[in-house]
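sequence and predicted structure below; questions after.
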Amino acid sequence: MTLSSLFPSIKKKYGRRGIALMYHRIADLASDPWDLAVSPENFEAHLKVLKDHNVISINELADILTKKKKMPANAITITFDDGYRDNYLVAKPLLEKYNTPACFFMTTDSIGKQKEFWWDALERICLQSPNLPNKLVLEQPINISWDIGSSDNSNVLSPFDLYLKLCGIVRKMPSKKHPAFIKTLEVWANNPHERPENFAMDKKELLDMQSNKLFTIGAHTMTHPFLPYFSLQYQKKEILGSIKYLEELTGNPINFFAYPHGGHNQNTLEILPDLGITLGFTTHADHFIADVDKHAIPRFQVNNWDGETFAFHLNSWIKN
């Protein structure tokens, strides 16, 4: 083994590195199966910890990675996925209070809609229905005949297992089929009542968000598909549609993109630069260095930790 062959691994281990933090929601939730929410109290504690660190905007990060500027020591970038309204109502004022920049990746078909995201709708149906039926039988989009309950019998699905199975089905489903499928499940569970606390920002809120120079808007597709399940044409439609919507709404170029569910393949990686995307972000948990693949930047998901626990994880991510 030559010294030159060792250089990349040495550089990754000992070179200057950065980390991107991934948040989704700032809210107190009764049920949070994907650990997406951080309470307002804990989020403020995180921001207090971050005051002692080198937090840079996503635009500064882009300058570093594309113009080969020197990476600051332990640079941290903050991102939010999906575009929940609590990002505007709760996260925005706290970020402003601590003068902390962040990028918000928007799922554009949900903007201003009085509708839950599909994974929240499924959570309501499976985990919040008072009287969930003990059997689910469907013929479309796939043939289903599942027993539901709390039995230890391996042939009986718990409500949580049902939720995971249905999420797996919807992730592979073209978005145009989502409404009818979810409506069928709502009728089955007798639980059609959407929860406004799970809605996305509206146009006015998004425009107010981007009027503050602390904040940057990025794209997150139109309907939040798991992109590798779909054709090149479908992926491009989802990505380009979200970019054009945001550019027309905000009047600004959209240079940053986050992959829904972190999912991407070679098709996706080839689409982004052709559409003018400077940086693309995954959900792979790792730090990065200056020569990272600019369209596959890893991020660490932040959980609902108190300040001390967050500081522990943050220092571990920076050093390891």
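Here it is on my side, so go on.

use CA for all of it now, contacts and neighbours both
Noted.

show me where the chain has helices.
Taking DSSP state H as the test, the helices found in the chain are 3-14, 40-50, 58-66, 85-86, 92-97, 118-127, 159-171, 178-189, 203-210, 232-250, 266-274, 307-319.

can you pull the contacts of the residue nearest to Ser150 when sequence neighbours are not counted?
The shortest distance from Ser150 to any non-neighbouring residue, by Cα to Cα, 6 or more residues apart in numbering, is to Ser158 (5.3 Å). Taking Cα atoms under 8 Å, 6 or more residues apart in numbering as the criterion, Ser158 is in contact with Ile148, Gly149, Ser150, Ser151.

give me the subset of these lying in strands.
Filtering the contacts of Ser158 for membership in strands, criterion DSSP state E, returns Ile148.

which among the helices of the chain is found nearest to Thr108?
Minimum separation from Thr108 across these (Cα to Cα) falls at helix 232-250, 5.6 Å.

take a look at this one as well, against the first:
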Amino acid sequence: MLHWMLKQLSQLTSKNKLSILIYHQVFAQKDPMRPSEPDAAEFDWQMKLLKDHFNPLPLSEAITLLKMNRLPANSVCVTFDDGYVNNLTVAQPILAKYEIPATVYVATGFSQGGNMWNDRLIDLIGNSSLSEFNLSTLQLPSENVTDITSRRELAYKLIPLIKYQDYQQRIAIIDQLYADNQADEVANKMMNPAQIKQLAETGVEIGAHTVDHPILASQSAEQQHQQINQSKQQLEQWLQQPVVGFAYPNGKPVEDYPLSAVEIVKQAGLDYAVSTSWGISTPQSDMFQLNRFTPWDKSPLKFHLRMVRNMLP
């Protein structure tokens, strides 16, 4: 009954308001080092809720309708950033089960092997065979961990210290951390070109997300151009079809990407781009800086309520 009432409320208030949800990974079982990422069971009820109470649309179609002031009430789109293989193996079967369209933005530099720097760091600190970490490359004293909570706290304390460094420097820091702690890398987490093509063949739209996932604000105009254009062109070569959407890495305006990057995205021949600014998008929104928002609640009712609140004036 409460879900029905929320649906009726948003039906009245959400016409020409687009909710774009952002995800990264969906795990088969919960990953204790990544507690904010849903597992299959959680993602399943979220997609069922969208199917039952919202109007899931392909993002490109939703944007076209939004520009025409014809977007239906309760419209929602599902997106994923980075290009993890579990988007194909775990998320896609659930999306198909509920007939939910989706878009996955791929950072192409990781599609030939290797993991993103933040995943490598989290996996290093989560390595149960290590209990003391040499952090000298970060000019920090060694730290001991005693349980999963202290491991998480250490990993998420270190991430901000590395995040806004140049992407090549981030790699060098993580490489040195692995060497200093005599640790082994974990298996690749990212889709290879064949898996990206397989995902596209299920009907999931593939978008560009740069090559190396740098903070574009830290890159020169020439580097921004290379990161944006090369990722689009590489995906089009692998897929043999146009790539029309883009997601800014990290995605906060100014802090993570400058206005110059928005112009480069337009010049690259892309139709739209998404940020990580919270909120909905309307016909008046910049189609190259669309907002995204995903409730973090762990119960369907609270998730639904926050979705509706996000669409209210």
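Happy to help now that I have it. Note that this is a predicted model, so its numbers are computed, not measured.

now, of the contacts of Ser158 of structure 1, which are buried?
The neighbour-count criterion (16 or more other Cα atoms under 10 Å) marks Ile148, Gly149 among those as buried.

of all the helices of structure 1, which lies closest to Arg25 of structure 1?
helix 85-86 (6.5 Å).

Gly241 of structure 1 touches Thr223, doesn't it?
No - using Cα atoms under 8 Å, Gly241 of structure 1 is not in contact with Thr223, being 9.8 Å away.

more neighbours: which of those two?
Neighbour tally, Gly241 of structure 1 and Thr223, criterion other Cα atoms under 10 Å: the higher count belongs to Thr223, 23 against 19.

mind telling me what the more buried one corresponds to in structure 2?
Matched to structure 2 by TM-score structural alignment, Thr223 of structure 1 sits across from Asp212.

number of nearby residues for Arg151 of structure 2?
Residues lying near Arg151 of structure 2 (other Cα under 10 Å) number 24.

ok, now Gln182 of structure 2?
Using other Cα under 10 Å, Gln182 of structure 2 has 11 neighbouring residues.

that one maps to what in structure 1?
By TM-score structural alignment, Gln182 of structure 2 lines up with Asn190.

list the contacts of that match.
By Cα under 8 Å, 6+ apart, the residues touching Asn190 of structure 1 are Ser129.

how much space separates it from Lys11 of structure 1?
Distance from Asn190 of structure 1 to Lys11 of structure 1, counting by Cα to Cα, to the nearest Å: 57 Å.

where's the spatially most central residue of structure 1 relative to Lys113 of structure 1, distance?
For structure 1, Asp81 is the residue whose C-alpha lies nearest the centre (Cα atoms, centre = their mean; 3.3 Å). Going from Asp81 of structure 1 to Lys113 of structure 1 by Cα to Cα gives 17 Å.

same question, His264 of structure 1
Taken as Cα to Cα, the span from His264 of structure 1 to Lys113 of structure 1 is 26 Å.

returning to that earlier point: I'd like to know how far the match of Gln182 of structure 2 sits from Lys183 of structure 1.
Counting by Cα to Cα - Asn190 of structure 1 and Lys183 of structure 1 are separated by 10 Å.

what's the answer for Asp109 of structure 1, then?
If you go by Cα to Cα, the gap between Asp109 of structure 1 and Lys183 of structure 1 works out to 18 Å.

the two: which has the busier surroundings?
Asp109 (17 against 14).

next, count neighbours for the residue nearest to the more buried one when sequence neighbours are not counted.
Leaving out its chain neighbours, the residue that sits closest to Asp109 of structure 1 by Cα to Cα, 6+ apart is Met222, at 5.0 Å. The number of residues packed around Met222 of structure 1, counting by other Cα under 10 Å, is 22.

residues contacting Met222 of structure 1?
Thr107, Thr108, Asp109, Ser110, Glu238, Ile239, Gly241, Ser242.

could I get those as JSON lines with distance to Lys319 of structure 1?
Shown next, in JSON lines, are the contacts of Met222 of structure 1 (distance: Cα to Cα, whole Å):
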{"residue": "Thr107", "distance to Lys319 of structure 1": "33"}
{"residue": "Thr108", "distance to Lys319 of structure 1": "36"}
{"residue": "Asp109", "distance to Lys319 of structure 1": "39"}
{"residue": "Ser110", "distance to Lys319 of structure 1": "38"}
{"residue": "Glu238", "distance to Lys319 of structure 1": "37"}
{"residue": "Ile239", "distance to Lys319 of structure 1": "34"}
{"residue": "Gly241", "distance to Lys319 of structure 1": "39"}
{"residue": "Ser242", "distance to Lys319 of structure 1": "36"}
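
if any of those residues are buried, put those into a PyMOL selection.
Buried members of these, defined by 16+ other Cα under 10 Å, are picked up in PyMOL with:
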select buried, resi 107+108+109+110+238+239+241+242
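
distance of the residue nearest to Asp109 of structure 1 from Ala258 of structure 1?
Met222 of structure 1 is 12 Å from Ala258 of structure 1, by Cα to Cα.

what's the answer for Thr77 of structure 1, then?
13 Å.

with Asn143 of structure 1 instead?
The gap separating Asn143 of structure 1 from Ala258 of structure 1 is 33 Å, by Cα to Cα.

show me which of the two is the more surrounded one.
More crowded of Asn143 of structure 1 and Ala258, by other Cα under 10 Å: Ala258, with 29 against 9.

what lines up with that one in structure 2?
By TM-score structural alignment, Ala258 of structure 1 lines up with Ala247 in structure 2.

just confirm that match contacts His209, I think it does.
Yes - applying Cα under 8 Å as the test, Ala247 of structure 2 and His209 come out as touching, 5.1 Å apart.

find residues that contact each of these two.
Shared contacts of Ala247 of structure 2 and His209, defined by Cα under 8 Å, 6+ apart, comprise Asp81, Tyr105.

still on that earlier bit, quick check: the match of Gln182 of structure 2 vs Ser145 of structure 1, distance?
The value you get for Asn190 of structure 1 to Ser145 of structure 1, if Cα to Cα is used, is 18 Å.

I appreciate the help and will end here.
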